[in-house]
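Asks: sequence and predicted structure, then a few things I'm wondering about:
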Amino acid sequence: MSQHFLSRLKRYDPDAIAKYYRYRPWLTIWRSLVVIGTFVGFFLGLKFDEWQGLAEVNRPRRATQIRKILTRLGPTFIKVGQALSTRPDLIRKDYLDELIKLQDQLPPFSNAIAFSIIEAELDRSVSEIYREISPDPVAAASLGQVYRAKLYSGEEVAVKVQRPNLLPTLTLDLHLMRWSATWLGPLLPLNLGHDLTLIVDEFGIKLFEEVDYQNEGRNAEKFAANFADDPRVKVPEIYWQHSSQHVLTLEWINGFKLNDFDRIRESNLDPNVLIEIGVTTGLRQLLEFGFFHADPHPGNLFAMPDGRMAYIDFGMMDQLDQTTKETLVDSVVHLINKDYEDLAADFVRLGFLTPKTNIVPIIPALEKVLGNAIGKNVGDFNFKTVTDDFSELMYEYPFRVPAKFALIIRSLVTQEGLALTLSPDFRIVEVAYPYVARRLLTGETPELRRRLLELLFKDDRFQWHRLENMIAIARSDNSFDLLPTAQLGLQFLMSEEGQYFRRQLLLALIEDDRLHTEEVQRLWSLVKDDLKPGKLLTAALGAITGLTMESAASLLPSMATLLTFQPPATELPR
């Protein structure tokens, strides 16, 4: 195998990479010495500061030094630094401020090299492809840099050009990281074990996907299709005739980064609206589509003057299966309802605990940690609190972080951190739970309707307080309209699918040999302002007209059963 082998490697293959470097030990030895020597010098500097009592004075200088070290070590370490820059729970603020600069404040490479890459990839001269192109890059990132240009057809575009000879550097660093993970993992106090290797592999898979710009273009189009019904979200158009594996031409976005507070104020944009768009679209990615942007740092999210939010850079994406999406919905609901036993079972299904784990002693530990995190008010919850407390929990109990969830956690923490910079009082659950409640109450899919039934019935008993809680929280979002939800609910109730629910609801009304008028009255007090008699009649008519003739015919026998249903002989209180 020669270096030509690396240039032909389209997907991350740790075994093939290990085999390649096994016959080139001088490369691994030299790179190891460079990396170790660089960090040893840094840590010796920190110790020297401590001995001299200069730790606080020199901390800004050390923070700048670590950013420069990561930049000097190249794209793999820059990507690691970018990941750490989204973790305020792990990194001190002064270091965090420096690491954030790794997101888009990196030194560019030569324009001559960049233009030669464009011409080699697209098989035409730059002047033939673009009517105008900026003489220098407008942004430089870890894997490439961006030029502003104009096509001959008049469209303004961004031209991404990949850094030259990336794969030899990436593969060597990934090989060393993976080798280190095999012996470092068991020594870490977080019960990661072999999963640390899987995390490196997940990182490698995503890194290889990022260096394929055609894959990024396909991701952008899939993301745009998912949000085609949301006018608040903008995704740049891809110009395929001017794109290749190492060059990507896409629509230029006129906007500014979400952490550009001055521009946001000058444009009279409401930060809370931007937060709501960001969090809601993030939740739709995870819970609705399963296809999510795994790198939503401020350099990849733009506020537009018209109030829309633009997503760019779709190199790092991931896909969740249907079961995982449904379990995530469950876990949010169980968390808010403080059902720690069910939440522990969710952790098993999601892979944070093995199926053989005895969850009984873990339940009170979850209650302690998450009960403190949620506090008396749902709005007190934040991921930083949870990650701080969970680090101790993972030390005491056999929790693991599945490789796929490393990206999800990073995405959620990043979104929360970004929102907190816009609004220090932001609490992610205040937006997240109304969204989940709305999705369950509207029940667009059979899976969500089944989830709603599982939520409302526990041990075959109707959970009145849960329904009240969901409606109250859903209504806390001013955009939530209860009338269409009532119509969908009535339609479901009168359908064949809702036969079980009709019977259970009637049983719930007379449960424990008493009429539950008090619970019904509380529910009516919640919804009466939204469901005036005229509106309720409209919803009922809409539900009836939505039924097919077959559904209506099948409904008659069950309705007759309900009408003739006799309660238990025990006398009900008057």
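Replies: Nice, thanks for sending it over.

Asks: alpha carbons only for contacts and neighbour counts from here, please
Replies: Fine.

Asks: could you find the closest non-adjacent residue to the most centrally placed residue in the chain?
Replies: Nearest to the mean C-alpha position of the chain, by C-alpha atoms, centre = their mean, lies residue 411 at 4.1 Å. Closest residue to residue 411 apart from its sequence neighbours, by C-alpha to C-alpha, 6 or more residues apart in numbering: residue 294 at 5.3 Å.

Asks: try this one next to it:
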Amino acid sequence: MRGPHNIWRLIRTGATFERTGAMKVALELLDLPPAVRIAARILGWPFKWLGLRGDMDQPPVLRAITALGPAYIKFGQLLSTRPDVVGPEMAAELRVLQDSLPAFDMDVARATVAQELGAPVDEIFAEFSAPVAAASIAQVHHARLRSDNSEVAVKILRPNIERAFMRDIDAFHFAARMIEILSPASRRLRPTAVIEHFHQVVRGELDLRTEAAAASEFHHNTEKDTGFHVPRVHWGLSSHSVMTMEWAEGTPLSDIEALRATGLDMQELGARIVQMFLSHALRDGFFHADMHQGNLKLGSDGDLIALDFGIMGRIDAYTRRVYAEILMGFIRRDYHRVAEVHFEAGYVPRDQDVDTFAQALRAVGEPIFGQDATQISTARLLSQLFQVTEQFGMATRTELILLQRTMVVVEGVGRTLDPSLNIWDASRPVVEKYIAEHMGPKAMVKDLVRVVQTLSRFGPRLPEMMEAYLTAQAEPKDDRPSARTKASFGWAGVGAIAALVWVWVIAGW
């Protein structure tokens, strides 16, 4: 129900930020233009009394976000990974949103498990702990199976979480549509499509069977990756609202002091997180799209352990090649090639000039190189990139939203471990390896083999295809083309079928 009633939800959002004092803090942190700050305060202040109070013991921004609900908490989790954008103090404050939210009642948790798995908790588990982590959508319990005494993690959805999420997303849809109506220039950013994409992602996160399937696929893809581990799913003890996985012991990546106390090479770990993400995205086209500190642990064996697979990203083979070429172009500072790739992929309208676009990209990229990462303002960099996309009429690519968002999150996590992390240096080995394997002569041969395999599947249908083609050519038509045109079509058809026969014979041989 995306009607005007959602105006109330949006007004209450602004009012809550005003009432909690979060509006002033947020506007200062985001370094917005003065006009935008003034407009936000004017629009929010008259409705201040309508805002939610939240937890008075929490600081303003955290208080506002937790009061507004799960969709807002998701956004707060993203900001918690970006100390370079919101500052280290605010990032540390928001880190509570990752896995330290208030848990729901144990009786409710046990009742949900019994209902979903068809047996009382004590019949399935020899031990079942109080919540060890609680996030916006679910909480996790440590348990031990009666069947084999193995340790497991039991994830349980929060009560009525689907209704709460859908209410927020409904309001987001309404806001996006209003923005498109009131600001035609914003339509190139496709706000409605972006919210719809977010909607689809969240729907998958609210069904733990979908998450279990994602975890299983991710485990299979990464099973041989050195230094990376994905726990196994217990399918027999998983359902819509409950998911059971093997227990993964380790130090949370949010506990920086504990990580340093182990004597770990923090620079290596920061780079490894970036490289693992890129490896999964480029090699498999399937990646963890919610890699904040709350979803990562460091095992006693030094392995990076991934948790929470509710939000996963998927990109096709062509998009992977485009993305790899763009990254490699920036790494090599070949801005003209980066511009060409954007045009070849259709990301920039054809009526734009490739040389001018390359020059604009150079203006964004060059200031980054030769500087320590701590001297680079990511907020300013993103602002410049936004200006470039606006100048050249680039539309938002919904298929890349999760990829780009996760790249930002992963860089943020890496910088909490190593403030001097240079994402371009960390990315280079992975991108170069991908390009060597997927864009060189060997890759061309592999592509040709796949084409032959695809065409060969039509082999058994060749006789009927030939018969249908010849019959169609023999049928009289009132609007038949000229003899020359008909002959050209005829020879083209015969040539195509002959080529298909040749491919079939060769493939069969």
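Replies: It's in. Since this is a predicted model, take the numbers as computed values, not measurements.

Asks: mind checking the TM-score on these two?
Replies: Overlay of the two chains. TM-score (TM-score structural alignment, normalised by the length of structure 2): 0.74; 419 aligned residues with a C-alpha RMSD of 3.3 Å.

Asks: rewinding a little: from residue 301 of structure 1, how far off is the residue nearest to residue 411 of structure 1?
Replies: 12 Å (C-alpha to C-alpha, to the nearest Å).

Asks: just the strands from structure 2, written as ranges.
Replies: Counting by DSSP state E, structure 2 has strands at residues 125-134, 138-145, 151-157, 228-229, 242-246, 251-252, 286-288, 296-298, 304-306, 312-314.

Asks: give me the mean distance between the fifth one and structure 1.
Replies: Right, strand 242-246 of structure 2. Superposing on structure 1 and averaging over aligned pairs (mean C-alpha distance after the TM-score superposition for structure 1), strand 242-246 of structure 2 comes out at 0.6 Å.

Asks: structure 1: matching residues for that strand?
Replies: Aligned using TM-score structural alignment, strand 242-246 of structure 2 spans residues 247-251 in structure 1.

Asks: what's the matching residue for residue 285 of structure 2 over in structure 1?
Replies: By TM-score structural alignment, residue 285 of structure 2 lines up with residue 290 in structure 1.

Asks: ok, the residue mapped onto residue 435 of structure 2 from structure 1 to residue 42 of structure 1 distance?
Replies: Alignment note: residue 435 of structure 2 maps to residue 440 in structure 1; criterion TM-score structural alignment. The span separating residue 440 of structure 1 from residue 42 of structure 1 equals 52 Å under the rule C-alpha to C-alpha.

Asks: now swap in residue 122 of structure 1 and tell me
Replies: 43 Å.

Asks: what does residue 155 of structure 1 give?
Replies: 47 Å.

Asks: Provide a list of residues in contact with the nearest residue to residue 80 of structure 2 once chain neighbours are set aside.
Replies: Distance criterion C-alpha to C-alpha, 6+ apart; nearest residue to residue 80 of structure 2, sequence neighbours excluded, is residue 91 at 4.2 Å. For residue 91 of structure 2, the contact set (C-alpha atoms under 8 Å, 6 or more residues apart in numbering) comprises 79, 80, 81, 82, 83.

Asks: map residue 91 of structure 2 onto structure 1.
Replies: In structure 1, residue 91 of structure 2 lands on residue 96 (TM-score structural alignment).

Asks: returning to that earlier point: the match of residue 285 of structure 2 reaches residue 322, doesn't it?
Replies: Yes - here residue 290 of structure 1 reaches residue 322: they are 7.4 Å apart, a contact under C-alpha atoms under 8 Å.

Asks: the more surrounded of those two?
Replies: residue 290 (18 against 14; other C-alpha atoms under 10 Å).

Asks: which residues touch that one?
Replies: Contact analysis of residue 290 of structure 1 by C-alpha under 8 Å, 6+ apart lists 284, 318, 319, 320, 321, 322, 325.

Asks: now list the buried members of these.
Replies: 284, 318, 320, 325 (16 or more other C-alpha atoms under 10 Å).

Asks: aligned to the second one, what sits in structure 2?
Replies: Same thing as residue 318 of structure 1. Aligned against structure 2 - with TM-score structural alignment as the criterion - residue 318 of structure 1 pairs with residue 313.

Asks: which residues touch residue 367 of structure 1?
Replies: Contact partners of residue 367 of structure 1, counting by C-alpha under 8 Å, 6+ apart, are 338, 340.

Asks: mind telling me what it corresponds to in structure 2?
Replies: By TM-score structural alignment, residue 367 of structure 1 lines up with residue 362 in structure 2.

Asks: try residue 404 of structure 1
Replies: In structure 2, residue 404 of structure 1 lands on residue 399 (TM-score structural alignment).

Asks: how many residues are close by residue 165 of structure 1?
Replies: What residue 165 of structure 1 shows, counting by other C-alpha under 10 Å, is a neighbour count of 10.

Asks: go on, residue 391 of structure 2?
Replies: Neighbour tally, residue 391 of structure 2, other C-alpha under 10 Å: 12.

Asks: any idea how far it lies from residue 98 of structure 2?
Replies: Distance, residue 391 of structure 2 to residue 98 of structure 2, by C-alpha to C-alpha: 36 Å.

Asks: coming back round to it: neighbour-wise, which of residue 155 and residue 42 of structure 1 wins?
Replies: It is residue 42, of residue 155 of structure 1 and residue 42, that has more neighbours when counted by other C-alpha under 10 Å, with 16 against 12.

Asks: which ones are touching that one?
Replies: 62, 65, 66.

Asks: go with 6 Å
Replies: Residue 42 of structure 1 sits next to no residue when contact means C-alpha atoms under 6 Å, 6 or more residues apart in numbering.

Asks: burial count for the closest residue to residue 95 of structure 1 other than its chain neighbours?
Replies: Nearest in space to residue 95 of structure 1, with sequence neighbours left out and distances taken as C-alpha to C-alpha, 6+ apart, is residue 63 at 4.8 Å. Counted with other C-alpha under 10 Å, residues neighbouring residue 63 of structure 1 total 19.

Asks: same check on residue 494 of structure 2?
Replies: By other C-alpha under 10 Å, the residues close to residue 494 of structure 2 number 15.

Asks: could you do residue 196 of structure 1 as well?
Replies: 25.

Asks: how close does it get to residue 347 of structure 1?
Replies: According to C-alpha to C-alpha, residue 196 of structure 1 stands 18 Å off from residue 347 of structure 1.

Asks: again, but for residue 7 of structure 1
Replies: 40 Å.

Asks: same drill for those two, tell me which one is more crowded.
Replies: Neighbour totals were compared for residue 7 of structure 1 and residue 347, and residue 347 leads with 19 against 12 (other C-alpha under 10 Å).
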